[in-house]
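# I would like to see how this sequence folds:
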Amino acid sequence: MHESVLVANRGEIAGRIIRTVRALGLKAIAVYSEADAGLPFVAEADEAILIGPARAASSYLDIPRIMEAAQRTNARAVHPGYGFLAENAGFARRVLEAGLAWIGPPPDAIERMGDKINARNLMAKAGVPVAPGVTDPVPDADAAVAEAARIGYPIMVKAAGGGGGIGMAVARDEPALRQAYETARTTSARFFGGSGKRADILLERFVEGARHVEVQILGLADGTVLALGERDCSVQRRHQKVVEETPSPGITPELRARMMEAAVRAGEAVGYRGAGTVECLVDPAAQDFFFLEMNTRLQVEHPITELVTGIDLVEQQLRIAAGEPPSFGEVAARGHAIELRVYAEDPATFIPSPGEIKVWEEPVGDGIRIDAGYAEGTTVTPYYDPMLAKLCVHADDRPAALERARVAVAAFRIEGINTNLPFLAELLEHPEFADGSYDTGIVGRMRP
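Below is the predicted model:
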């Protein structure tokens, strides 16, 4: 395997990757910005290189600086984590051209799946169900109205190259569609690159009462694509996930089997290698699903798949990139797992709350896993996503996992900043979440 791995990321995901790298007897190299110098992941690495000031554009998104750090430390592989440069095909190519191993899928797969319109068309050709929608970018608001007449309202408007819910909106009539189109166009151009393809607009039929369910895939070195189960990611605020669980309480075994099969076809269609996720919208009433997008990277919520399967996904990524077979045989899921994302934010408004952490006391016990990016005495800055940690629980069944999550959330003490722990405690008691009948609108109903 690779002698040394540079982790081109920060916070909890950097620390999580570093732990597996070191457990395998490899050298772990961290890069960090000036704002992150005091965070745990920097101390956990065997070597750490300062790559720039706080702004991500001058540090974690600066490809030349990261490549220079790889050269200085004699790194033999680069793991991008998630976010930042993880789905940047140009960065992947730079790594490979430098003679280093890229811990991720081939650059071509990243590129092909990075544009949502191209991905939709490719998946439809591969026999993966897609929602009614467009096959080409929508050039203007008049064209959007014409397409909506064909597709039918309500319509989801989104940027073809976007992510994180940026530019997404639901339109239920023509005036709302025209406004949503212009907003999406302006927003996507600002965030995703001027007038380029990443600013193109996609229209799809919006599924009322949908669940967001994703399938974890693993493309092996020999070309085989495996599906390692699904995760329900329907608890979202502003189109961003807050809580995930596996298995999903909203799908039948028959639907699960169809989704696993479709996810494998999706991975095979792009020659996928490494860990990736096929995201779907599920219509619970019809017990049907549609392809949403493919994330060509490790997901934030990967720990719950690890908890129910016993498979270290980062280890498998490293093995695949080295051309080695997986370290596991037949996959057998066991029990139920839930991940709760702990954010530095107001629990009522979800407004970020930077500042110094005065107290940090993690819950401990059987079936509890904390992947944390911060510790007592560290400072949450306004420069990055405000996620502090991922609180994950595992138990024999869903009721036991829910109870374990309630106890763990109550025991997690963070002082000095606002956190969403009170919201998470409220969610775990909410009737819709408790009985598993929730959909993607649950947070909006809790915080109208």
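
# drop to CA atoms for contacts and neighbour counts, all remaining ones
Fine.

# isn't residue 337 right up against residue 245?
Yes. Between residue 337 and residue 245 there is a contact at 5.6 Å, judged by Cα atoms under 8 Å.

# need the residues touching each of those two.
residue 304 (Cα atoms under 8 Å, 6 or more residues apart in numbering).

# the more surrounded of those two?
residue 337 (31 against 26; other Cα atoms under 10 Å).

# contact partners for that one?
Here residue 337 is in contact with 245-247, 304-305, 307-308, 392-395, 398, 401 (Cα under 8 Å, 6+ apart).

# buried set for the helix or strand where it lies?
With elements taken from DSSP states H and E, the one containing residue 337 is strand 336-343. Neighbour counts over strand 336-343 (16 or more other Cα atoms under 10 Å) mark 336, 337, 338, 339, 340, 341, 342, 343 as buried.

# and residue 43, how far is that from residue 49?
11 Å (Cα to Cα, to the nearest Å).

# more neighbours: the two, which one.
residue 49 (20 against 13).

# does the nearest residue to that one once chain neighbours are set aside belong to a helix, a strand or coil?
Of all residues not flanking residue 49 in the chain, residue 31 sits nearest, at 4.8 Å (Cα to Cα, 6 or more residues apart in numbering). Put simply, residue 31 is strand when judged by DSSP: H, G, I helix; E, B strand; the rest coil.

# surely residue 31 meets residue 5?
No. In this structure, residue 31 is not within contact of residue 5 by Cα under 8 Å, at 11.1 Å.

# before we go on, could you also do this sequence so I can check it against the first one:
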Amino acid sequence: MSNASPRPLSIAAASPLRGTVTVPGDKSISHRSLMFAGLAVGESRIRGLLEGEDVLATAAAMRAMGADIVREDDGSWTVHGVGVGGLLQPQTALDMGNSGTSTRLLMGLVASHPITATFVGDASLSKRPMARVTEPLAMMGADFTTSPGGRLPLTMRGLCPAVPIAYTLPIASAQVKSAILLAGLNTPGITRVIEPVPTRDHSERMLRGFGADLIVEETPEGRVISITGEATLKPQSIDVPGDPSSAGFWMVAASIVPGSNITIRNVLMNPTRTGLVAALRLMGASIEAVDTRDVGGESVADLRVRHASLSGIEVPADLAPSMIDEYPILFVAAAFARGITVARGAHELRVKESDRIATMAAALTLAGVSVTEHEDGLTIEGRDGEPLAGTGGDRVASLLDHRIAMSMAVAGMHSREAVLIDDAAPIATSYPAFIDTATSLGAAPQWVAA
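Just a heads-up that it's a prediction; the model follows:
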């Protein structure tokens, strides 16, 4: 999982994008479905699970700690959980591949169990800081031995019973919030997380659906999430909606490629996840939500997206938490807009799979876009709908980051000459069918020799 061979990709303008897309299941919900079902007592069934490498890393880790997880012939997954407090000692290191979500949330689970676990990952994940999670979990009693800089590989020893805490998030992070709440599941008393800036709320919604005693309150200090520990989770039947982060690539692709008209089916429209839709609409994108409906407590819709002339904007900073993973593809949209786009307030991008601010600045510059880098984002001078010139035979450095690779592949869909990407193999971590889907819509990606 952690040592895939590089797969360079070439892509240039072909034809308008037309057709219907079904994107993979939402990654955030897929991770949590496996974890929470693995802690429930009884059998849960999951349909629409994202079968990318990141989610499969979560499945493997939960199996290693005792959960019985099986993919059925019809593509659904069944999970027989061990019960809260029932995680077993893993016999080998837990290989997280490239998945920061798997790592941070599973550390939360382990923190309140009497087990020791070692977490390892690929070169990209091993560069990402873990202190934002280890610090609050250490306050609850977990003990950590980390690599220099608080990074992977790391070994943690959980404490049972752990100590409940009230923790105010210093930065907006759904992963940190979720890790603390998951540690609180097996901790006597009430564990509280205070988030001054709201973040995606899938953990709260799903934990309540599984039967956890969880309360969310709005206060002057922010949103307070309280979970009562020593919980009993009940098995569930889960239908995972389409990932809005994956849908974002096609929203932008259809917006920038002249003549395009596509429909994206079954997209999660949770209000904590729709920042990209809001930003693109502010830029003038034609995105129509059709057949909005409720699926398992989450809002879902089909999105019809047509080519439109985009205009540069100052991206509202309050959208950042609801689109933090979508900034790379938003930067691509800005590259084709009329005028200047300023996208700031996204410090978190510096510590994703790559430094996504610096990596996208370098990639777009190589493709001929005028970019100014800031500590918390980019200012981009758009090309007013004109295609890119290409990368002149040079290769964009994806730095093992799936979203960089896919974002620059979308940029290449409106480029006179080829945009070359040094390694598109990481795309498999979140969207294994991305290349095939691009081809089916009319794009022309090609694998090239390393």
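
# quick one: TM-score?
Superposed pair, TM-score by TM-score structural alignment, normalised by the length of the first structure: 0.28. Supporting alignment: 209 aligned residues with a Cα RMSD of 7.2 Å.

# residue 277 of the first structure: neighbour count?
With other Cα under 10 Å as criterion, residue 277 of the first structure counts 25.

# would it be right to say that it lies in a strand?
Yes. According to three-state DSSP, residue 277 of the first structure belongs to a strand.

# wait, it touches residue 215, no?
Yes. The pair residue 277 of the first structure / residue 215 is scored as a contact, 5.6 Å apart, by Cα under 8 Å.

# what are the ranges of the strands in the stretch 1-150 of the first structure?
For the stretch 1-150 of the first structure, applying DSSP state E, counting those that start in this stretch gives strands covering 4-7, 27-33, 47-52, 77-79, 101-102.

# please name every helix or strand in contact with the third one.
Based on contacts counted as 3 or more Cα pairs under 8 Å, 6 or more residues apart in numbering; DSSP states H and E, the elements that strand 47-52 of the first structure packs against are strand 27-33, helix 63-72.

# which parts of that strand are buried?
Neighbour-count burial for strand 47-52 of the first structure [16+ other Cα under 10 Å]: 48, 49, 50, 51, 52.

# tally up the residues packed near the nearest residue to the first one once chain neighbours are set aside, please.
When you say that, I think you mean residue 48 of the first structure. Nearest residue to residue 48 of the first structure, sequence neighbours excluded (Cα to Cα, 6+ apart): residue 30, at 4.5 Å. Look at residue 30 of the first structure: counted by other Cα under 10 Å, it has 26 neighbours.

# how near is residue 30 of the first structure to residue 277 of the first structure?
Distance from residue 30 of the first structure to residue 277 of the first structure, by Cα to Cα: 25 Å.

# elements contacting the host helix or strand of residue 109 of the second structure?
Take DSSP H and E as the rule and residue 109 of the second structure turns out to sit in helix 100-111. With contacts defined as 3+ Cα pairs under 8 Å, 6+ apart, the packing partners of helix 100-111 of the second structure are helix 27-39, helix 53-64, strand 116-120, helix 131-139, strand 151-157, helix 174-185.

# rerun at 10 Å
When contacts are defined as 3 or more Cα pairs under 10 Å, 6 or more residues apart in numbering; DSSP states H and E, helix 100-111 of the second structure packs onto helix 27-39, helix 53-64, strand 94-95, strand 116-120, helix 131-139, strand 151-157, helix 174-185.

# I figured residue 21 of the second structure was touching residue 264, is that so?
Yes. Between residue 21 of the second structure and residue 264 there is a contact at 4.7 Å, judged by Cα atoms under 10 Å.

# which of these two has more neighbours?
Under the criterion of other Cα under 10 Å, the comparison of residue 21 of the second structure against residue 264 puts residue 264 first, with 23 against 19.

# what about the helices in the second structure?
Ranges of helices in the second structure, per DSSP state H, are 27-39, 53-64, 100-111, 131-139, 174-185, 202-209, 244-256, 275-282, 327-335, 356-366, 402-412, 434-441.

# residue 10 of the second structure reaches residue 419, doesn't it?
Yes. Residue 10 of the second structure is within contact range of residue 419, at 5.7 Å (criterion: Cα under 10 Å).

# the two: which is more packed in?
residue 419 (32 against 22).

# for the more buried one, give its distance to residue 250 of the second structure.
The value you get for residue 419 of the second structure to residue 250 of the second structure, if Cα to Cα is used, is 17 Å.

# cool, residue 28 of the second structure as well?
19 Å.

# these two: which has the busier surroundings?
Looking at residue 28 of the second structure and residue 250 with other Cα under 10 Å, you find the greater number of neighbours at residue 250, namely 25 against 21.

# residue contacts, that one?
17, 21, 23, 256, 262-264, 305, 329, 407, 410, 434, 437-438, 441 (Cα atoms under 10 Å, 6 or more residues apart in numbering).

# over to residue 156 of the second structure?
107, 110-111, 115-119, 134, 138, 142-146.

# can you tell me the closest non-neighbouring residue to it?
residue 144 (4.4 Å).

# ok, that neighbour touching residue 155?
Yes. Counting by Cα under 10 Å, residue 155 is a contact partner of residue 144 of the second structure at 5.8 Å.
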